[in-house]
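A.B. asks: Sequence and predicted structure below; questions after.
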Amino acid sequence: MHVPDGFINAPVSVAAGAVAVGAVAVSLRGARRELDERTAPLAGLVAAFIFAVQMLNFPVAAGTSGHLLGGALAAILVGPYTAVLCVSVVLLMQGLLFADGGLTALGVNITVMACVTTVVAYAIFRGLAKVLPRGRRSVTAAAFTAALVSVPAAAAAFTLLYAVGGTTDVPLGKVATAMIGVHVLIGIGEAAITALTVGAVIAVRPDLVHGARGLTAPLKLRVGGELVDAPATPAPAPAAAGSHRKLWAAGLVTSLILAGFVSFYASTNPDGLEKVAHDKGFDKGEKEHDAADSPLADYGVKDISNTRLSGGLAGVIGVGVTVVAGSAVFWAVRRRRDGDGTESGPASTATDDVTAVTATSATSATSVTKPAENA
């Protein structure tokens, strides 16, 4: 759904840019409460992962494809404020290096793809989390639903901006129907990717999933036929740090493989916005990208004739640049938080206790329940 230059007129693009700047400023401040020494590196990785998966267009209808937007995924993994920054970093890298999404439309893209998706998805996710039973399956189900709704919501936001500042005269009702209709289908793919990714991370390190904090039911042990709360025995710090590094390395390798190799098999059909713009005729206002001569324009490396090699190398470069840029931003935010004395919320500590108990529960449960069984 990357909006190119020329779809939206200058006044509305400037207004959207002002909204985007304000949202990023608020997110920089809010992210201080979300990021710590564990989650800051994960946030940079989330940005790189979103970049990689956005290269994997999947078919959704005849002649149409879709790709991950990423707002829901990032919000659930690292928090809503940090999510806006993650997607904004991705959009900035794509616009500057790969000529994907207009530079004058950067504010429009951040507003639609970073802000709207994040706000809508996280509101739905938190609402479902309050009514569903606490547990991994509920978190995954809530993530699926939130991601599903966030995509057509972004399509509706674009339609609203186009209604105010569209550069071509087309029937608004037809644009709205086509945009929202095709993006409901794209939302199914977004929901599947989001749920699978969130579920995979929860299975390994639930304490690193922002949306899962406080949602895990306390561990119980059976003592003398009664269930009691398990003792909160701290997990060994080196093991936790090692697990964190392994997760980060696995995520980075996965991102590189997706961008460098799996992207070969991505659909070449136009995405939802491109298809609707062509069918309804408002692509006539599109202008050439200011970075069209970039060495990495259109996700290929200039002067490399082999298409697969060129695209794969561009993807690997994109992942590398995004993880470095994202990590630098989130490291700076965390340093600022440490400098002004901001503390992370209490939910983090509670979740750490649950995770620590889980690491030692098997042995404790065995030692407590075996005598009861023998008796």
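C.D. replies: Okay, I see it.
A.B. asks: C-alpha from now on. contacts and neighbour counts both.
C.D. replies: OK.
A.B. asks: so where do the strands sit in the stretch 1-150 of the chain?
C.D. replies: Secondary structure of the stretch 1-150 of the chain by DSSP state E, counting those that start in this stretch: the strands cover 58-61, 64-66.
A.B. asks: Packing partners of the first one?
C.D. replies: What that stands for is strand 58-61. If contacts are counted by 3 or more C-alpha pairs under 8 Å, 6 or more residues apart in numbering; DSSP states H and E, strand 58-61 sits against strand 64-66, helix 172-204.
A.B. asks: Now do the last one: which elements does it pack against?
C.D. replies: So that's helix 172-204. In terms of contacts (3+ C-alpha pairs under 8 Å, 6+ apart), helix 172-204 is packed against strand 58-61, strand 64-66, helix 71-78, helix 136-165, helix 272-280.
A.B. asks: what about the residue nearest to Leu273 when sequence neighbours are not counted, how many neighbours?
C.D. replies: Once flanking residues are discounted, Leu273 sits nearest to Met1: 5.3 Å by C-alpha to C-alpha, 6 or more residues apart in numbering. Neighbouring residues of Met1 were enumerated by other C-alpha atoms under 10 Å; the total is 22.
A.B. asks: for comparison:
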Amino acid sequence: MHVPDGFINAPVSAATGVVAAAAVAVSLRGARRELAGAGAGAVAGAERTAPLAGLVAAFIFAVQMLNFPVAAGTSGHLLGGALAAILVGPYTGVLCVSVVLLMQGVLFADGGLTALGVNITDMAIVTTVVAYALFRGLVKVLPRRRRSVTVASFVAALLSVPAAAVAFTAIYALGGTSDVSIGKVFTAMVGVHVLIGIGEAAITALTVGAVIAVRPDLVYGARGLTKPLELRTSPLASPADESAPADEPRAAAAAAPASAAPAAAAATSAAPRRSARRVWLAGLVAALVCAGGISYYASASPDGLEKVAHDQGIDAKARDHAAKDSPLADYSVKDITNPRLAGGLAGVIGVGATLAVGTGVFVVLRRRRNAGSGEQPAAGSGRSSESA
């Protein structure tokens, strides 16, 4: 759904640029809280969200290269707003998708530079806000189980895509450069993007479900649904003490003998740190495989917006991208004649660049949050307070 230059006139493009800049500024502030683990539902060890958020951006970039067929002569691809919001939080999610769109526009000539505000507003803000609002609403009414998170992810992702199609139609109604029937544009956009939404929902639910299966504590949308670790204050604790509810650690500690306090502190400090390195490496490998290998087999048909634009004539005044002659334009390395190698190498470069930029942004945000609040990392702060 990348909008090229020339679809939307200059005043509306500028207005959406202001909206996008304001939303990114708000997201920067909100992401600091999410990355630092502050606020309701936060957990210890949330500093791991920063490198994971960079990985989420890189993974979205990679999967967006995998266009899948949805109808005769039409394809679709992941937008990623729902996936990012559920994995790392809504504010951080907006930034993840924005980083992806920026890298695509600058390096790969995908999505117009003058339309960057339109694309961020539509693909980063609308999808993330709509998806996360639906997700939170569903999680509240569904049983408090991990499976409910996956179900809610599916529904939220499914509906976020046609929501983005509606948003684009509204933007085009305000600033479209071609005189076409908005009713026809609306019908065509929503119709094809409902189908694309099914693919979006499947990818999102599978990814969220896979992470929950191995490390539910790393899924932002699943926080508060997992059972806390249970601390035994003494190896001599009675069976009655061991069967105490896990959500009453303070009461148990108060009832324990004073002599058990040093043992409890030692047990706490000796608790194993649960690293997210394996999840990070698995996600990176998946992104590289998708971008560097599987992308060669992606559908070559135009995506939903391109198809509708051609059929309805809204691309009459589209302009060539300013970076159309760049070395990585159209996701292919210039001067490499083998299409498989050219596309795969471009994908790998894109994953690496997006990972570097995204991780850098989120690490800086987390450090600024900690520095601004005067917080000092507590001993053992890398441990998660949730079970796997």
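C.D. replies: Structure's in. What do you need? Given the structure is predicted, the values throughout are model-derived calculations rather than measurements.
A.B. asks: Can you calculate the TM-score here?
C.D. replies: Overlay of the two chains. TM-score (TM-score structural alignment, normalised by the length of structure 1): 0.88; 346 aligned residues with a C-alpha RMSD of 2.1 Å.
A.B. asks: any chance of the strands of the stretch 1-150 of structure 1 in TSV, with distance to Ile317 of structure 1 and mean neighbour count too?
C.D. replies: Written out in TSV, the entries for these read as follows (distance: least, C-alpha to C-alpha, whole Å; neighbours: other C-alpha atoms under 10 Å):
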stretch	distance to Ile317 of structure 1	mean neighbour count
strand 58-61	22	19
strand 64-66	22	25
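A.B. asks: right, and the ones you listed - which one's nearest Gly272 of structure 1?
C.D. replies: The closest of the strands of the stretch 1-150 of structure 1 to Gly272 of structure 1 is strand 64-66. By C-alpha to C-alpha, the value is 6.1 Å.
A.B. asks: Read off where the closest one ends up in structure 2.
C.D. replies: In the comparison with structure 2, strand 64-66 of structure 1 aligns to the range 74-76 (TM-score structural alignment).
A.B. asks: average offset between that stretch and structure 1?
C.D. replies: Superposed on structure 1, stretch 74-76 of structure 2 shows a mean distance of 0.3 Å to its aligned residues (mean C-alpha distance after the TM-score superposition for structure 1).
A.B. asks: In this structure the residue nearest to Leu273 of structure 1 contacts Asp271, no?
C.D. replies: Yes - if you go by C-alpha atoms under 8 Å, Met1 of structure 1 and Asp271 touch, sitting 6.9 Å apart.
A.B. asks: hang on, the earlier thing: which residues does the match of strand 64-66 of structure 1 contact?
C.D. replies: For stretch 74-76 of structure 2, the surrounding residues in contact (C-alpha atoms under 8 Å, 6 or more residues apart in numbering) are 67-70, 193, 196, 199, 299-304, 307.
A.B. asks: hang on, isn't Gly304 of structure 2 packed against Gly191?
C.D. replies: No - under the criterion of C-alpha under 8 Å, Gly304 of structure 2 is not in contact with Gly191, lying 9.4 Å apart.
A.B. asks: Looking at structure 2, name the residue matched to Ala142 of structure 1.
C.D. replies: Under the alignment defined by TM-score structural alignment, Ala142 of structure 1 corresponds to Ala152 in structure 2.
A.B. asks: Name the nearest residue to its match, sequence neighbours excluded.
C.D. replies: Phe135 (5.3 Å).
A.B. asks: In structure 2, what range does stretch 190-198 of structure 1 match?
C.D. replies: The alignment of stretch 190-198 of structure 1 onto structure 2 (TM-score structural alignment) covers residues 200-208.
A.B. asks: what about that stretch, how far off from structure 1?
C.D. replies: Here the mean offset of stretch 200-208 of structure 2 against structure 1 after fitting is 0.4 Å, by mean C-alpha distance after the TM-score superposition for structure 1.
A.B. asks: got the buried residues for that stretch?
C.D. replies: Neighbour-count burial for stretch 200-208 of structure 2, with 16 or more other C-alpha atoms under 10 Å as criterion, is recorded at Glu200, Ala201, Ala202, Ile203, Thr204, Ala205, Thr207, Val208.
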